[in-house]
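> the sequence and its predicted three-dimensional model are supplied below.
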Amino acid sequence: MEKKKLKTMTLDQMKDKHIGKVGTEKRDKYEFDLQLEILGETIKSVRKERNLTQEQLGSLIGVQKSQISKLERNTKNVTIETILKVFKALKTNVKLSVQMNEFDFEIA
């Protein structure tokens, strides 16, 4: 019996094949959603490192516990202002980078 050699692929190759190449609408949406998910997880992780409950963090920035919960699960409908308030309340340094075709813009 002949053994078949398995073809190995990098993560980027797998994403290209199954989601689409970089620059396609489907791939861009995937990458954007992934970044938002990572942002929510980062907020949750830092909040826990600071030994804060969702209610305590909400109190620090003037929102309800439910809004912190939503932020940690889904950052799609949140303003940059709220995200910056959260990170300030968590006493973290934030560096915001916006990349456009013609120039880059950073807030540190």
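Sure, I can see it.

> every contact and neighbour count from this point should use C-alpha atoms.
Fine.

> max-length helix in this protein?
In the chain, taking DSSP state H as the definition, the longest helix is helix 25-49.

> give me the contacts around the helix or strand that that one is followed by.
Using DSSP states H and E, the helix or strand that follows helix 25-49 towards the C-terminus is helix 54-61. For helix 54-61, the surrounding residues in contact (CA atoms under 8 Å, 6 or more residues apart in numbering) are Arg47, Gln64, Lys65, Ser66, Gln67, Ile68, Ser69, Lys85, Val86, Ala89, Leu90.

> included below, for side-by-side comparison, is a second structure:
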Amino acid sequence: MEKKGMKTYSLDEVTDKYIGKKGTQKRDEFENELRLDLIGNAIKQARKERNLTQAQLGELVGVQKAQISKLENNLTDARFETILKVFRALEANIKFSVEMNDSEFKVA
């Protein structure tokens, strides 16, 4: 789609050009970081919707307020178990999907 000499690019085209094509190490790292960022944002949003402070959520989960802050701001490599505990404390519906080669594994 062009307007007056300007070319538009899709997000995939820009990402391929500036981050790297799918399957490259740089792209995989970028996408992993993005997923972690999205998880942190989801935790923060759900916590706020439930009118909980970071300290209150930490108490429900059994971790310090600082750990919740780090999860929300993607400042830590949290254990999967901790992330699951946080979402359970927030009474979130958890779905987990892993794709390997031509098979898929889902946990709901």
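Alright, I've got the coordinates. Computed from a prediction, not measured in an experiment: that's the story for all the values here.

> now the TM-score, please.
In this superposition the chains share a TM-score of 0.91, using TM-score structural alignment, normalised by the length of the first structure; 105 aligned residues with a CA RMSD of 1.3 Å.

> mean deviation, the longest helix of the first structure versus the second structure?
Compared with the second structure after fitting, helix 25-49 of the first structure deviates on average by 0.6 Å (mean CA distance after the TM-score superposition for the first structure).

> what does that helix contact?
Outside helix 25-49 of the first structure, the residues within contact range by CA under 8 Å, 6+ apart are 15, 19-22, 53-54, 57, 71-76, 86-87, 90.

> please, which helix or strand holds Ser97 of the first structure?
Counting by DSSP H and E, Ser97 of the first structure is found in strand 96-99.

> just how off-centre is that strand within its chain?
From the chain centre to the centre of strand 96-99 of the first structure is a distance of 13 Å (CA atoms, centre = their mean, to the nearest Å).

> which elements pack onto that strand?
strand 104-107 (3 or more CA pairs under 8 Å, 6 or more residues apart in numbering; DSSP states H and E).

> average distance between the strand it packs on and the second structure?
Mean for strand 104-107 of the first structure is 1.1 Å (mean CA distance after the TM-score superposition for the first structure).

> packing partners for that strand?
Against strand 104-107 of the first structure (3+ CA pairs under 8 Å, 6+ apart) you get strand 96-99.

> in the strand it packs on, what's buried?
By neighbour count on 16 or more other CA atoms under 10 Å, the buried set for strand 96-99 of the first structure is empty.

> do the same with stretch 47-66 of the second structure
Those would be Arg47, Gln54, Ala55, Gln56, Leu57, Gly58, Val61, Val63, Lys65, for stretch 47-66 of the second structure by 16+ other CA under 10 Å.

> and stretch 27-38 of the second structure, by the same measure?
Arg27, Leu36, Asp37.

> can I get those residues in a markdown table including distance to Val107 of the second structure?
Shown next, in a markdown table, are these (distance: CA to CA, whole Å):
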| residue | distance to Val107 of the second structure |
| --- | --- |
| Arg27 | 26 |
| Leu36 | 19 |
| Asp37 | 21 |
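
> among these, which one lies nearest to Tyr9 of the second structure?
Comparing these against Tyr9 of the second structure with CA to CA places Arg27 closest, at 18.0 Å.

> any figure for the gap between the closest one and Leu34 of the second structure?
According to CA to CA, to the nearest Å, Arg27 of the second structure and Leu34 of the second structure sit 10 Å apart.

> all set, thanks.
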